[in-house]
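S.K.: From the sequence below, what's the structure:
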Amino acid sequence: MPLTSSPMVKAVLGPTNTGKTHLAVERLTAHVSGMIGFPLRLLAREVYDRVAAIKGPAEVALVTGEERIWPPEARYVLGTMEALPIERDVAFVGIDEAQLGADPERGHVFTDRMLRARGRDETMILGSASLTPLIRELVPEAEIVGRPRFSTLSYAGAMKLSRLPKRSAIVAFSAEEVYAIAEMLRRFAGGAAVVMGALSPRTRNAQVAMFEAGEVDYLVATDAIGMGLNLDVRHVAFASLQKFDGRRLRRLTIAEMAQIAGRAGRHQQDGNFGTIGLPQGGMTPEEIAAIEGHHFPPLSSLFWRNPQPRFDTLDGLLADLAQPPAHPALRAAPEAVDLAVLRHLAGDIEVAARGGEPQAVERLWDVCGLPDFEQLGAEHHSRTVLRLWQWRTSGDGMIDPDWFARRLARLDDAEGDIDQLASRIAAVRTLCFIAQRGDWIADAAGWTAQTQALESRLSDALHAALTQRFVDRRLALLIRDAGQRHAALPVAVGADGTVAVDGEALGTLNGFSFKVDPVARASDHRLLLAAADKHLRGELARRAAALAESDGGALALVGEAGAPPRLAWHGQTIATLARGTTLVQPAILLDAALRRLDPPQVQAIAERLQRFVAEQLARHAA
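M.R.: Next up, the predicted model:
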């Protein structure tokens, strides 16, 4: 079963933040050619960008289900595990997160790549130390190399959401929970970035960029962040220790907890982990000790499914896919979506009638590989698969471009809420998958450009919707600003008096009087006033000096029936006149906003107004 022809097979095993992926990239780029398979499209894209920067875009290919960048002279391939072209002859092969061979849905793919994908000169299997005994059994020729974690990972206990330190990632296991937590963070911390596996790379990168730039101090994510995505996270908080794995709600394994907790701390920077308000109970002392010490129960088996079934007949294909593994360290994979769709379609009259045609059977299994991005379920998803198969096995064997164009047009709508946009992106991912298959649809390059352009537009709209809903940029800025000793952020006062700090409106300055933005929430008023007091000192001092030194033209005495006379500067009231010691010596009562200036400034203004009043009395009441 395992291949032993490769001159060098190395298993690099250890916890998170051990530099395994970095090492694999170094080894890849040291060879004349190579490829690495990853668990996530996001991670494949991230490493593709790194390798393209080293070798140049013309040398590097990216291949995932929905995206294909393949220059004619490409020598290095980065891709998702399912899309990895393992038949390709390359000098180096890397298999990342190989412990996912124990995943019920996709595990058989990782197991197959670990057993069969080999580089001409070097093969590197990357994963958790829990794989060690299985590597010894299944890949006996592999040299096992342990990697220690660069930084310390420690337990910080349970906290309230409002007490979480900055640069924290909060991990939840459903979109509803992610949204609820992000909404709470918006109210008292200015907001949070949101990262979920269903997001397109463009949306995910835009959200992460906000977090990395410090525009928000928190990130709310699903367990997608556990798969090697590089983030500047110092604390990981679990909002739940249970997840629905597609079959049942279960507690996370220690290895899963460690994979997620390990995102805290990068390279030499230590990190910590903990929980927030868990009604089902927190981590046990045994779990905490295992995560801190990186000691996890060894995996007892990996999932396997026949990777090379025959296509002579439909019955033969189903039988081969149901074939049990021959090695005791392997166990039969549960029914994944592709196999569930195949079994469902096997009962279709048209499919059954052509069950003896090898080409029709092979193409049926090929289209069953269309991922169910929309999470429709096998029965509903099989309707699309059946239609694709019908086109693939009739006429010129190509999908009807009119059908494809109509579906694309229906999805071309960037309006709507978060869920609507996310749903459209999922549907567009299906079209992206089809478009990059040149053997499925004519003018694949043209359709790929259109589908990816639409995905980009929808991704930008989704990023905007997420930001609008879960980020209060003004509040985030004010909270951050309040912690700064010096006024580092730029302040601008518009011609209409609008005061903006770093582009965010605080309110309006009329003369010396500041009024908070009327649309601001009542709970934000204190922060807005504090920010105005901090940033307007220079502007108010300038205005005070101008008033103290002004000529008579800018000052005016304004009188209205039934009201005491007022003194105005450039049309803005700055003082009122009241009864003084004599008729020709009225008292000058400065506006409250002026009285809050520095005493020397107040004194200079008072003296200038006294001279102005004396001049007016001399002119009008001599």
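S.K.: CA only for contacts and neighbour counts going forward, please
M.R.: Will do.
S.K.: how far away is G226 from G157?
M.R.: 20 Å (C-alpha to C-alpha, to the nearest Å).
S.K.: Looking at those two, which is more packed in?
M.R.: G226 (19 against 14; other C-alpha atoms under 10 Å).
S.K.: check contacts around the more buried one.
M.R.: G226 is in contact with 259-263, counting by C-alpha atoms under 8 Å, 6 or more residues apart in numbering.
S.K.: Recalculate using a threshold of 6 Å.
M.R.: Contact partners of G226, counting by C-alpha atoms under 6 Å, 6 or more residues apart in numbering, are 259-260.
S.K.: Ignoring the adjacent residues along the chain, who's closest to T576?
M.R.: R566 (4.2 Å; C-alpha to C-alpha, 6 or more residues apart in numbering).
S.K.: do you know how far the one you found is from L590?
M.R.: 10 Å.
S.K.: Residues that sit against both of those two, list them.
M.R.: A575.
S.K.: pretty sure V208 belongs to a strand, no?
M.R.: No. Using DSSP: H, G, I helix; E, B strand; the rest coil, the assignment for V208 is helix, not a strand.
S.K.: what number of residues lie near it?
M.R.: 21.
S.K.: Could you report the separation of it from E183?
M.R.: For V208, the distance to E183 (C-alpha to C-alpha) stands at 17 Å.
S.K.: Ok, A175 next?
M.R.: 12 Å.
S.K.: the more surrounded of those two?
M.R.: More crowded of A175 and E183, by other C-alpha under 10 Å: E183, with 18 against 15.
S.K.: for the more buried one, helix, strand, or coil?
M.R.: Criterion first, three-state DSSP; result for E183: helix.
S.K.: Please apply the same query to R437.
M.R.: coil.
S.K.: For the stretch 501-622 of the chain, which segments are assigned as strands?
M.R.: 504-510, 513-516, 555-560, 563-569, 572-582, 585-590 (DSSP state E, counting those that start in this stretch).
S.K.: Which elements pack onto the fifth one?
M.R.: So the one you mean is strand 572-582. Judged by 3 or more C-alpha pairs under 6 Å, 6 or more residues apart in numbering; DSSP states H and E, strand 572-582 is in contact with strand 563-569, strand 585-590.
S.K.: The structure of the following sequence is requested for comparison with the preceding one:
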Amino acid sequence: MTSLAERGGITAVLGPTNTGKTTYAIERMLGYRTGIIGLPLRLLAREVYDRIVALRGPSVVALVTGEERIVPPRTQYWVCTVEAMPEGMGADFLAIDEIQLCADPERGHVFTDRLLRARGLNETLFLGSDTMRPTIAALVPKAQFMRRERMSQLTYSGSKKISRMPARSAIVGFSVENVYAIAELIRRQKGGAAVVMGALSPRTRNAQVELYQNGDVDFLVATDAIGMGLNLDINHVAFSSLTKFDGRRMRHLAPNELAQIAGRAGRGMTDGTFGVTGEASPLEPEVAEAIMDHRFTPLRKLQWRNSALNFGTVDGLIRSLEEGPDDPILVKARDADDLMALKHMAESAEVRARAGTATGVKLLWDVCRVPDFRGISHAEHASLLERIFGYLHENGRIPDDWIARQIQRIDRVDGDIDALSKRLAYIRTWTYVAQRAGWVSDESHWRGETRAVEDRLSDALHARLTQRFVDRRTSLLLRRLKQKEALVAEVNDKGEVTVEGEFVGRLEGFRFRQDKSAEGQEAKAVAQASAQALAPHFHLRADRFYNAPDTEIDFTEQGGLMWGADAVGKLAAGDDPLRPQVVAFVDESAGPDVAQKVQRRLQHFIDRKIAALFEPMIAMSRDEALTGMARGFAFQMVEGLGIIPRQKVAEDVKSLDQDARGALRKHGVRFGQFTVFMPLLLKPAPTRLRLVLWSLANGLDEFPEAPPPGLVTVPVHDGAPEGYHTMAGYRAAGTRAIRIDMLERLADMLRNEDSRGGFEAKADMLSITGMTLDQFADLMQGLGYKAEKGEREKVKAGPDATETAGEPDAGAAEEPGASEVEATPDAGTTETGGTPDESGDTPAGETGASEVEATPDAAPADATPPDAAPAEPVTEAPESRAPAEEVPVTEAAGEAAEAADASAEAPETEVFYTFTWSRQRQGGGRPQNQRGKQAQGGKPSGKGRPQGKGGPKGQGRDRGKGPKREQGPKNFSSGPKPSRDRIDPDNPFAAALMGLKDKG
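M.R.: Predicted structure coming up:
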């Protein structure tokens, strides 16, 4: 090689990747005083520049790319992209890397031009693939060839899923969208990936490569840019696709192109592998063998464009650019971006006028060569270039204020990855413009400005890429797990768990809820690290829970068991409804000791809760004094959880003697007309627990919830399971369900009414139910009554009337009005209701619902029925203010006055209902009238004490006597019979009669 260098020889150093060709060229260049090396990518140029600076210092090394220009005063070595290589410098050494790009459809004509015309004074090297050997030999006859062998083996490993990709792998995509999608998938499954693309700035690319090289991530996602000499520690290369868009169309990659990328695997003496992943189909065996053996079809055609340009006129320049080659090895390159921009701008008369001289044409061509970094339409790019050309031709400089505005619009670091990438592409245009000598007034200033903006955008893009595609938490945890270090976990008062300072999830009770954002390998790493670090916390928490008071534990209406806000278990059905089982929610990683301790504590809690809330019922079941029928009935009460519809035990109730009933009453059992129940178990807490136990015993999938506490009536749930309303402490009647204790109070009131002759609702009936008249009518129909709706004239009080207007009869005056009705009957009132026997009598000694205490939420007793309208006093019409003859009255006015008088005289009406017994209903018969009364409302016969009144024991009604009960529905009077003593207020003699009555 020394003799070759001495005579200015040309050498083609060819061979596969990982042969050290670039390193060899650098060593050869540094052996000379001056040298130039052209590289295919500015990323690779920056890497080589850094290597030479490390060896010789920055004062003698220049870096020249389209967007970057670092040229020290004493430059000896030039590191450039191939397009930016200075011409005619006469350097001692010259090298072109990746010379096989002569065949590239987009940039190949530039490499071909360097192959044909670029030479060093002493030595010229062309570095590249063996496929260039025949074409170099044909085009450069004096060239010598040197083959370098690969330093490591490259093996095809077939297809692998990304989830099974080995560490230190590079996955290659051929579009930005594909690269981002793969990087996102790897972040979820593997913890993160670095991203390398040719469109990245060197600063961003270096920062991303550093993530990979220092081990923060084990995966790299890149475009085919990594195939151009980037030296990374890659063990495996996987192709996610075998096709790419070359700027014009989608095409399959040739075997030599695949080899160029696959060769990045295995650096130095380390062997590497390559394969496919994702949607890429497996390689054909012959293609895989060709890559492993480095045997490819030689390149027969190279791209070419005329370099001898005619700058006389615009048309002459275009013709010279479109000339074809003379050599058959060379093919005319397709129109590049610069030529298309020139043709577009040539259509403008103003541009042609400005480019009227050779200097103007040359300036126009220089402007057209500004790359379209933005990737926008040719017309839009040409429009920008036309404006730049106008400024340069007219002023010789681009105005500072105009370029400042362009840069200011780009100088923003907000937005996502796409927005930042787009701004980086835009700033590259102005960086390129600022690098051109003489285009701006202060080149150093604008180069610094554009470089600073690019650096800020680069740093922001690196941060966004890292934030989106790298999970530092997973990387940290995986690294610590590999090192088998003890991990430190912390749990704050909100249950948030951090391991080594990284948030990994929440501890809810004794279950660890992993961070939902963790997926794939990340989720596995988090789970493994959390299980290792949380083990001592589970034991400490179990001890604290075991010693916690019952007030900190509760159950839900769906059978869940809560410790504060955390679910720690659930109830399951047991052999006995009052002995449910407990299922504890404890992670397996907590261990069996923790699980057993939690389960024991929960079982203690629910057992004590049942014993406390159902204490009267449990005490009754354990009472050894209860024998015979009383004990059997107590067993049924326990089975019914303290509530039994009377119709289900009607015969058993009849069979109970007075001693048995008394013994049961001592335990709080109430024998109501519709329900036999224990009032203490109707409270909200026992009701809530009863519904849960009942749902468990009946195997319900969805547990019905208890009605809100304090409501007398609630809407009927049509879809509720059978028995729900009873267990909730209500009885369904019509469209609403009424609480059973309030129903028994209502039954007390109904017993004193004439259920056969018909009666109207009293204010106290509406008051205790809290219903409107229409709702009460629906309730009564649900209880077995027939409701007839009617209207009548509302009675108004006269001037001298002493009775309250609107009273239905004289007897009603003796009953308490709406304001006098008490919400709770007198405590001393004795119940005498019950289920009638065959003769219609009530068994002696039973007590009705009046013994049940009213709840605080019952409707107020003094509430006036909603449908009752207040009586209005009758007043005389005021006298006319003017004599009739002074006020002319037309015919229409007279008709209006007559209509007004008629309206004033029209009587007001009110709606009322009359209730009569209709049929036998389940759960209780019709309420009985006062004992000894006739069916139509006669006076007491004196045989037996009246219903609801006290009297000597044994003075019950003589069975077999009294009126015979009529069977079936029967129409009775639509309202109560008028009293003989009642004075009709509409009678013209009402005032006189009232006066006589008062005197009498």
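S.K.: Using JSON lines, lay out the strands of the stretch 501-622 of the first structure together with mean neighbour count and distance to V367 of the first structure.
M.R.: Below are the strands of the stretch 501-622 of the first structure laid out as JSON lines (neighbours: other C-alpha atoms under 10 Å; distance: least, C-alpha to C-alpha, whole Å):
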{"stretch": "strand 504-510", "mean neighbour count": "19", "distance to V367 of the first structure": "51"}
{"stretch": "strand 513-516", "mean neighbour count": "18", "distance to V367 of the first structure": "60"}
{"stretch": "strand 555-560", "mean neighbour count": "15", "distance to V367 of the first structure": "82"}
{"stretch": "strand 563-569", "mean neighbour count": "16", "distance to V367 of the first structure": "77"}
{"stretch": "strand 572-582", "mean neighbour count": "15", "distance to V367 of the first structure": "74"}
{"stretch": "strand 585-590", "mean neighbour count": "17", "distance to V367 of the first structure": "81"}
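S.K.: Quick one, which of those gets closest to H535 of the first structure.
M.R.: strand 504-510 (10.4 Å; C-alpha to C-alpha).
S.K.: Which residues does that closest one contact?
M.R.: Residues contacting strand 504-510 of the first structure (C-alpha under 6 Å, 6+ apart): 474, 497-500, 514-517.
S.K.: Now compare the residues you listed and name the two farthest from each other.
M.R.: R474 and G497 (18.2 Å).
S.K.: what's the matching range in the first structure for stretch 599-610 of the second structure?
M.R.: Counting by TM-score structural alignment, stretch 599-610 of the second structure pairs with no residue of the first structure.
S.K.: before we move on, the earlier item: take the helices and strands packed on strand 572-582 of the first structure and lay them out in JSON lines including distance to R45 of the first structure.
M.R.: Listed next are these as JSON lines, based on distance: least, C-alpha to C-alpha, whole Å:
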{"stretch": "strand 563-569", "distance to R45 of the first structure": "61"}
{"stretch": "strand 585-590", "distance to R45 of the first structure": "64"}
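S.K.: Which one of those lies nearest to W365 of the first structure?
M.R.: Here strand 563-569 is closest among these (C-alpha to C-alpha), at 82.0 Å.
S.K.: orientation of that closest one relative to strand 585-590 in degrees?
M.R.: 60 degrees (axes from the mean of the first three to the mean of the last three C-alpha atoms, to 10 degrees).
S.K.: Which neighbouring elements make contact with strand 563-569 of the first structure?
M.R.: Using 3+ C-alpha pairs under 6 Å, 6+ apart: strand 563-569 of the first structure touches strand 555-560, strand 572-582.
S.K.: what's the closest of these to A353 of the first structure?
M.R.: Nearest of these (C-alpha to C-alpha): strand 572-582, 88.6 Å.
S.K.: Where does the closest one end up in the second structure?
M.R.: Per TM-score structural alignment, strand 572-582 of the first structure has no counterpart in the second structure.
S.K.: likewise stretch 602-616 of the first structure?
M.R.: Going by TM-score structural alignment: stretch 602-616 of the first structure matches no residues.
S.K.: Please point out which parts of that stretch sit buried.
M.R.: 602, 605-606, 608-609, 612-613 (16 or more other C-alpha atoms under 10 Å).
S.K.: can you check stretch 78-98 of the second structure too?
M.R.: Here stretch 78-98 of the second structure shows 78-85, 90-98 as buried, counting by 16+ other C-alpha under 10 Å.
S.K.: got it, and stretch 281-299 of the second structure?
M.R.: 282-283, 287-288, 290-292, 294-296, 299.
S.K.: Any chance of those in JSON lines with distance to R468 of the second structure as columns?
M.R.: Shown next, in JSON lines, are these (distance: C-alpha to C-alpha, whole Å):
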{"residue": "P282", "distance to R468 of the second structure": "30"}
{"residue": "L283", "distance to R468 of the second structure": "32"}
{"residue": "V287", "distance to R468 of the second structure": "36"}
{"residue": "A288", "distance to R468 of the second structure": "34"}
{"residue": "A290", "distance to R468 of the second structure": "38"}
{"residue": "I291", "distance to R468 of the second structure": "34"}
{"residue": "M292", "distance to R468 of the second structure": "35"}
{"residue": "H294", "distance to R468 of the second structure": "38"}
{"residue": "R295", "distance to R468 of the second structure": "40"}
{"residue": "F296", "distance to R468 of the second structure": "39"}
{"residue": "L299", "distance to R468 of the second structure": "41"}
